[in-house]
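Chemist: Got a predicted structure here, sequence first:
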Amino acid sequence: MMLNGNFKYLSISIYLVRQTWTQTQLHTKCFDSKY
């Protein structure tokens, strides 16, 4: 049960990191396009 909870937390963490990474990539592209 503890392991399952940790796995769920890990999955959420990975999801958030991927979302943040994607947004950062988009912002970088916009920045490169402008300048």
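Modeler: Here it is on my side, so go on.
Chemist: okay, CA-based contacts and neighbour counts for the rest of this
Modeler: OK.
Chemist: Do a quick rundown of the helices in this protein.
Modeler: 2-34 (DSSP state H).
Chemist: Tell me the gap between stretch 5-19 and the middle of its chain.
Modeler: 9 Å (C-alpha atoms, centre = their mean, to the nearest Å).
Chemist: Then stretch 12-25?
Modeler: Worked out by C-alpha atoms, centre = their mean, stretch 12-25 lies 1 Å from the chain centre.
Chemist: here's the one I want to compare it with:
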Amino acid sequence: MLTLLITAFVLGLVFNATPGPVIAETVRQGVRGG
């Protein structure tokens, strides 16, 4: 359970540290490619 919480916390930091525009562009490229 502790490992799951730590993993979720780390993923949260990663997503929060990633700029929104970068995520939006990645999604656009994924939609075009898919």
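Modeler: Good, I have the coordinates. Everything numeric in this text was worked out from a predicted model, so none of it was measured.
Chemist: Quick TM-score on the pair, please.
Modeler: TM-score of the superposed chains, computed with TM-score structural alignment, normalised by the length of structure 2, equals 0.54; 22 aligned residues with a C-alpha RMSD of 2.0 Å.
Chemist: which residue is nearest the centroid of structure 2?
Modeler: Using C-alpha atoms, centre = their mean, the residue of structure 2 that lies closest to the mean C-alpha position is Phe15, 4.2 Å off.
Chemist: Aligned counterpart of it in structure 1, please.
Modeler: With TM-score structural alignment as the criterion, the equivalent of Phe15 of structure 2 in structure 1 is Trp21.
Chemist: ok, its match to Gly5 of structure 1 distance?
Modeler: Using C-alpha to C-alpha, to the nearest Å, we find Trp21 of structure 1 at a distance of 24 Å from Gly5 of structure 1.
Chemist: Quick check: the gap between Ile23 of structure 2 and Met1 of structure 2.
Modeler: 29 Å.
Chemist: Compare these two (neighbour count), which wins?
Modeler: Ile23 (12 against 6; other C-alpha atoms under 10 Å).
Chemist: Quickly find the element holding the more buried one.
Modeler: Using DSSP states H and E, Ile23 of structure 2 falls within helix 20-33.
Chemist: buried ones in that helix?
Modeler: Within helix 20-33 of structure 2, no residue is scored as buried using 16 or more other C-alpha atoms under 10 Å.
Chemist: Now do that helix and helix 2-17, the angle between them.
Modeler: 100 degrees (axes from the mean of the first three to the mean of the last three C-alpha atoms, to 10 degrees).
Chemist: Tell me which other helices or strands helix 20-33 of structure 2 touches.
Modeler: In terms of contacts (3 or more C-alpha pairs under 8 Å, 6 or more residues apart in numbering; DSSP states H and E), helix 20-33 of structure 2 is not packed against any helix or strand.
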